[in-house]
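J.: sequence first, then the predicted structure, then my questions.
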Amino acid sequence: MSSQENPEENLPSVQETEHTSVAVADEENPFADPGLPPHQHRVQDIDEKAARRSERTVAFLFLLSMLSTVGFIAAFVAFPVDQSVYIFPIGRISALNFALGMTLGIALFSIGAGAVHWARTLMSDVEIADERHAIEASPELRAKVMDDFKTGTEESQFGRRKLIRNTMFGALAMVPLTGLVLLRDLGPLPEDKLRHTLWGKGKLLVNMNTNEPLRPADVAVGSLTFAKPEGLEEHDHGFQTEIAKAALMIVRIQPDNIKDKRELDWSHDGIVAYSKICTHVGCPISLYEQQTHHVLCPCHQSTFDLSDGARVIFGPAGHALPQLRIGVNDEGYLEALGDFEEPVGPAFWERG
């Protein structure tokens, strides 16, 4: 049989090397298998001191990850939410967010960098060509997979490099703690923050538009005025958090038109003050109809009657708006006589 009749005679010969095979190219056959290049030993393969240095480097990265995880937990506890820090060139940002981002980033990066350095310097880097096989695994193939797994375990030196193994386990075990501490916010808030606002006895009612304290003469019958507590400024870091609880709307109604006796006792000359935060989902109420004394939430159309204790007369809101008891101080300015008696906003008071 000639070479033309038997194509196998045109296949290149194969030369075995220490770790792989290299095919001798056949100039007449451009589709000949070029094989794999000879394996090049790394310095860690021939120098145990270099291997130990790599081992210590990997262990250091895993240890750094563990320390960063501890730093994440410490930052979560230590930094208050409203504290800020100046970072050039970003500007002023939340100190808590910066600390959490840095520590968690270092923790995750150190695990990845340690694993990569381990693989590149200590694990086997020998390239092995494997023939394609059927999808269904034969018993022989399954046995080969188990043998390869054992071989890979030995070549990775997982059992030999105990320092790497132990620090890796420590880093992987501690990183999930960063997510566990976040569950703290699902529990009771310290100091019961949702139950109290900045309003208190003697706090002046300050006009949100003019930033000036309000006098009774500033509130006309049929008008709607928005107010904030004295001392709360828009440039304050925690302004949005506090105004979300303390936002106030003031309406002047003829005393004869006020139906609720308690509302009348807590007002001053027909001036009533109610929370601006809707009790449905917390939207700011901004629409007032002076003939009916109704206020409307623009989000879901919950309607409250300010002449009757701000009770709900329409819409999905489940509770009346909390009223703020007000009076006039010696200088003639409107002031709060305490805080809201119930929490503002949606459905908080249904919690146990």
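T.: Good, I have the coordinates.

J.: when you work out contacts or count neighbours from here on, use the C-alpha atoms and nothing else.
T.: Fine.

J.: give me the contact list for stretch 169-176.
T.: Residues outside stretch 169-176 that contact it (CA atoms under 8 Å, 6 or more residues apart in numbering) are 62, 63, 65, 66, 69, 107, 108, 111.

J.: for these, which one is nearest residue 207?
T.: residue 69 (46.4 Å; CA to CA).

J.: among the contacts of stretch 169-176, name the ones in helices.
T.: 62, 63, 65, 66, 69, 107, 108, 111 (DSSP state H).

J.: nearest to residue 239, of the contacts of stretch 169-176?
T.: residue 69 (31.2 Å).

J.: would you check that the closest one makes contact with residue 102?
T.: No: here residue 69 does not reach residue 102: they are 10.3 Å apart, not a contact under CA atoms under 8 Å.

J.: for the spatially closest residue to residue 16 that is not a sequence neighbour, the count of nearby residues, please.
T.: Sequence neighbours aside, residue 22 is the residue nearest to residue 16 in space, at 6.5 Å (criterion: CA to CA, 6 or more residues apart in numbering). By other CA atoms under 10 Å, 16 other residues sit near residue 22.

J.: state the distance from residue 22 to residue 45.
T.: Between residue 22 and residue 45 the computed distance is 22 Å (CA to CA, to the nearest Å).

J.: same check, this time on residue 66
T.: Going from residue 66 to residue 45 by CA to CA gives 29 Å.

J.: between these two, who's got more neighbours?
T.: residue 66 (26 against 14).

J.: buried residues in the helix or strand harbouring residue 45?
T.: Element membership for residue 45, per DSSP states H and E: helix 43-46. Residues of helix 43-46 classed as buried by neighbour count (16 or more other CA atoms under 10 Å): residue 44.

J.: and the comparison structure, right after this:
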Amino acid sequence: MDGILLLDAEGNIVDVNSSFARMHGYTIDALLRMNLRELDTPETLALAPEKIRQVLAGETLGFEVEHYHQDGHILPLDVAASAMDIGGEMYVLAFHRDITERRRAEQELKRSQQQLRGLSKAANEALEAERRRTARELHDELGQSLTALKMDLESLRHDLPPGQPELGERALAMHALLDGTIAATRRIAADLRPLMLDDLGLAAALDWLTHNYSKHTGIATDLVIDDSVAQVPEPIASALYRITQESLTNVAKYAQATTAEVRLERDGDWVQLAVRDNGRGIEAADQDKRGTFGLLGIRERVSLLGGEVSIAGEPGRGSEVRARIPLAAADAEAVA
């Protein structure tokens, strides 16, 4: 049962029911000698006069408060308050519901969400590290071995005895196969993680990405990078590269666009990435669907760094994915 409290304009307790007394650990007689401020925590006390004034002015309010229990622990309560006229005097009638269990559940959920974010962040970092290692090995080990094999095959072709054209043709076919394998190895390594992101930085990696994107999709893509964010520390650089990569992939898959623009700039203590296109746009009803057009991964990456993502677009007028990440995220990562 709800605890019921009746107050006068000064906050003096005029009447309570047994439930209110029981939830606070006092007797009814003790409460009738008290003022509300003796129960309120400092945060609640600061708001109480205005709440009383609003209710006595005729408003019906719903809000949360915190009271001290008689043993000193804090009691969170949900309150519904309205004015009551008794003999020409106005009083505040307030119904109180103990929300301790709800608060505990909310705090537990918050802790679980924080743990989940931590696990997701660790998984992303581990995946990026594995991609970096695999890409480096593909480039340095397999790539170099294939190149050496190609050189040996080229030497062997020149040493083939004359009068055996079938051997020359087979060697030429093997040479073409090696060329294709070397190209595929480089492409796979770059897709995993472009080495220039580690060696030359974000600006060079985005330049390579947009150039190859335009070449393979036919979508003319402009890259504009402010000098102040040409070199961005990890893990922000990896996140921005992956967000750009995913956004451009979505443009190629869904937008039916002919042009795109990638813009990277600084906005105060934030770095901001915008990927725009001139395609068919995103329907308004789709913009709130977290998984629409593969945007879930982008939202997750940005969220893990304390950033923000916005998606804008109109049918027939293109779309824009905008991600903002605080530069402090890199400092937090360094401390962690």
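T.: Okay, I see it. Since we're looking at a predicted model, the values are computed, not measured.

J.: kindly provide the TM-score of these chains.
T.: Remark: TM-score between the superposed chains equals 0.22 [TM-score structural alignment, normalised by the length of the second structure]; 92 aligned residues with a CA RMSD of 4.5 Å.

J.: reduced to three states, what does the residue nearest to residue 16 of the first structure come out as?
T.: Look at residue 22 of the first structure: counting by DSSP: H, G, I helix; E, B strand; the rest coil, its state is strand.

J.: Serialize the contacts of stretch 169-176 of the first structure to a markdown table and add fields for distance to residue 155 of the first structure.
T.: Shown next, in a markdown table, are the contacts of stretch 169-176 of the first structure (distance: CA to CA, whole Å):
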| residue | distance to residue 155 of the first structure |
| --- | --- |
| 62 | 20 |
| 63 | 23 |
| 65 | 25 |
| 66 | 26 |
| 69 | 30 |
| 107 | 27 |
| 108 | 25 |
| 111 | 20 |
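
J.: just the closest of those residues to residue 246 of the first structure, please.
T.: For these, with residue 246 of the first structure as the reference and CA to CA as the criterion, the closest is residue 69, at 36.8 Å.

J.: now do the contacts for the closest one.
T.: 103, 104, 107, 174, 175, 177, 178.

J.: against residue 77 of the first structure, how distant is it?
T.: 13 Å.

J.: same check on residue 139 of the first structure?
T.: To residue 77 of the first structure, residue 139 of the first structure is 55 Å away according to CA to CA.

J.: give me the distance between the two termini of stretch 313-329 of the second structure.
T.: End-to-end for stretch 313-329 of the second structure, by CA to CA: 28 Å.

J.: continuing past the helix or strand hosting residue 297 of the second structure, what's the next helix or strand?
T.: If you go by DSSP H and E, residue 297 of the second structure is part of helix 296-304. Counting by DSSP H and E, the next helix or strand C-terminal to helix 296-304 of the second structure is strand 308-313.

J.: buried residues in that next one?
T.: In strand 308-313 of the second structure, residues buried by neighbour count (16+ other CA under 10 Å) are 308, 309, 311, 313.

J.: then residue 93 of the first structure would be within a strand, right?
T.: Yes: Residue 93 of the first structure sits within a strand when classified using three-state DSSP.

J.: list the contacts for it?
T.: Shown in contact with residue 93 of the first structure (CA under 8 Å, 6+ apart): 84, 85, 86, 87.

J.: residue 56 of the first structure: which of the residues you listed is nearest?
T.: When those are ranked by distance to residue 56 of the first structure (CA to CA), residue 87 comes first, at 33.2 Å.

J.: the closest one and residue 239 of the first structure: what is the separation?
T.: From residue 87 of the first structure to residue 239 of the first structure the distance is 21 Å (CA to CA).

J.: and if you look at residue 98 of the first structure?
T.: Distance from residue 98 of the first structure to residue 239 of the first structure, by CA to CA: 20 Å.

J.: and the next helix or strand past the longest helix seen in the second structure?
T.: Once the second structure is assigned using DSSP H, the helix that runs over the most residues is helix 100-137. For helix 100-137 of the second structure, the succeeding helix or strand toward the C-terminus, using DSSP H and E, is helix 143-158.
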